[in-house]
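Trainee: how does the following fold in three dimensions:
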Amino acid sequence: MADKGGRPVRTGPERIRKLAQAALNADVTVEQVDTILEGLSETLEDLNHSMEKLDVTLERFNGAITHINELAPRLIAVVDRMEGIVTRVERIVGMGESVIMPLAATEQVIRGALGRVRKSAGL
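Mentor: Now for the predicted structure:
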């Protein structure tokens, strides 16, 4: 037998009690690990379900982005046409202002003349 280094020697019943206690502790630990693993399994199933929903959402988002990309050239063309229309309207307005300026000046002269005639006539 090996030297125990001054430790008391255990008897058979003490060894059995220690082994039984160790077995009970191991059993409790195994149950705790089982409970943790069950909870982890449920969490992973929920995460898997969430990931499936996220995949569907990302596919829809990708479809929307693709649709926007397809619409972009048409929208750019519409904007270009609108800019052309605005340029033409600005030219028309500028021409209208040029035509009306002499008329407005003539109106001012006529109003001034009529005002002087009214003052001189006492009206």
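
Trainee: please make it C-alpha for all contacts and neighbour counts, starting now.
Mentor: Will do.

Trainee: can you pull out the helices in this structure?
Mentor: Listed in chain order, the helices of the chain (DSSP state H) span 12-121.

Trainee: tell me which residue is most central in it.
Mentor: In the chain, the C-alpha nearest the mean C-alpha coordinate belongs to F61, at 10.7 Å (CA atoms, centre = their mean).

Trainee: near R116, how many other residues are there?
Mentor: R116 sits with 13 neighbouring residues when counted by other CA atoms under 10 Å.

Trainee: whoops, I mixed them up, N25
Mentor: A count of nearby residues for N25, using other CA under 10 Å, gives 12.

Trainee: one more to line up against the first:
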Amino acid sequence: MADKGLGYRDIGGRGADTRGPERQRFKKLAQAALNADMTVDQVEGILADLGETLVDMNKTISGLDGAIDTMDDTLSKLSVTLDQVDSTVASMGDIVARLEQVVTRVEALVSIGEAALRPLGAIESAGRSVASRLGIGS
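Mentor: Prediction:
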């Protein structure tokens, strides 16, 4: 019965020193397993959030792709419009040159008309002089 007083300490002749470290080792392993389980749960949560973020990012990038395609079409139309403006400006230059020629010709005709009317002006002036001497004019 003397052995009963020793209890668990003397089973198998190991003593208290060998049983304590094994228990501590199991505790550490269990705690490490719990920590690993918590870490796995955290990683799964992060991955789930990351998955949602990637889905949203994919939608955003798809929208951006659509905007870029629309912008590409718009830039193509703008390029065509600028080409048309360039050709219109060239045509306007030709029209301005033609108008300048017309104005030059009209100026020449006006000069000729003025030169042709100078003798009539002299005749008119002489006629007024005669009329005023005769008392016919005002």
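
Trainee: and the TM-score between these chains?
Mentor: Once superposed, the chains reach a TM-score of 0.72 (TM-score structural alignment, normalised by the length of the first structure), with 106 aligned residues with a CA RMSD of 2.4 Å.

Trainee: returning to what we had before: tell me the counterpart of the residue nearest to the centre of the first structure in the second structure.
Mentor: Residue pairing (TM-score structural alignment): F61 of the first structure is matched to V85 of the second structure.

Trainee: and for L40 of the first structure?
Mentor: Under the alignment (TM-score structural alignment), L40 of the first structure maps onto L64 of the second structure.

Trainee: do the same with A77 of the first structure
Mentor: A77 of the first structure maps onto Q101 in the second structure, with residues paired by TM-score structural alignment.

Trainee: next one: that match from A48 of the second structure, what distance?
Mentor: Using CA to CA, to the nearest Å, we find Q101 of the second structure at a distance of 79 Å from A48 of the second structure.

Trainee: do I112 of the second structure as well
Mentor: If you measure I112 of the second structure against A48 of the second structure using CA to CA, the figure is 94 Å.

Trainee: burial of the match of L40 of the first structure, as a residue count?
Mentor: Burial of L64 of the second structure is recorded as 12 neighbouring residues (other CA under 10 Å).

Trainee: for R91 of the first structure, same thing?
Mentor: By other CA under 10 Å, the residues close to R91 of the first structure number 12.

Trainee: repeat that for R17 of the first structure.
Mentor: By other CA under 10 Å, 11 other residues sit near R17 of the first structure.

Trainee: contacting residues around it?
Mentor: Counting by CA atoms under 8 Å, 6 or more residues apart in numbering, R17 of the first structure touches no other residue.

Trainee: aligned against the second structure, show me the partner of it.
Mentor: With TM-score structural alignment as the criterion, R17 of the first structure lines up with D41 in the second structure.

Trainee: how close does its match get to G66 of the second structure?
Mentor: D41 of the second structure sits 38 Å away from G66 of the second structure, going by CA to CA.

Trainee: check K28 of the second structure too.
Mentor: K28 of the second structure sits 56 Å away from G66 of the second structure, going by CA to CA.

Trainee: could you tell me how many residues sit around the match of A77 of the first structure?
Mentor: Counted with other CA under 10 Å, the neighbours of Q101 of the second structure add up to 12.

Trainee: next one: the one 10 residues further on
Mentor: Other residues near S111 of the second structure number 12, with proximity taken as other CA under 10 Å.

Trainee: what's it aligned with over in the first structure?
Mentor: Aligned by TM-score structural alignment, S111 of the second structure pairs with T87 of the first structure.
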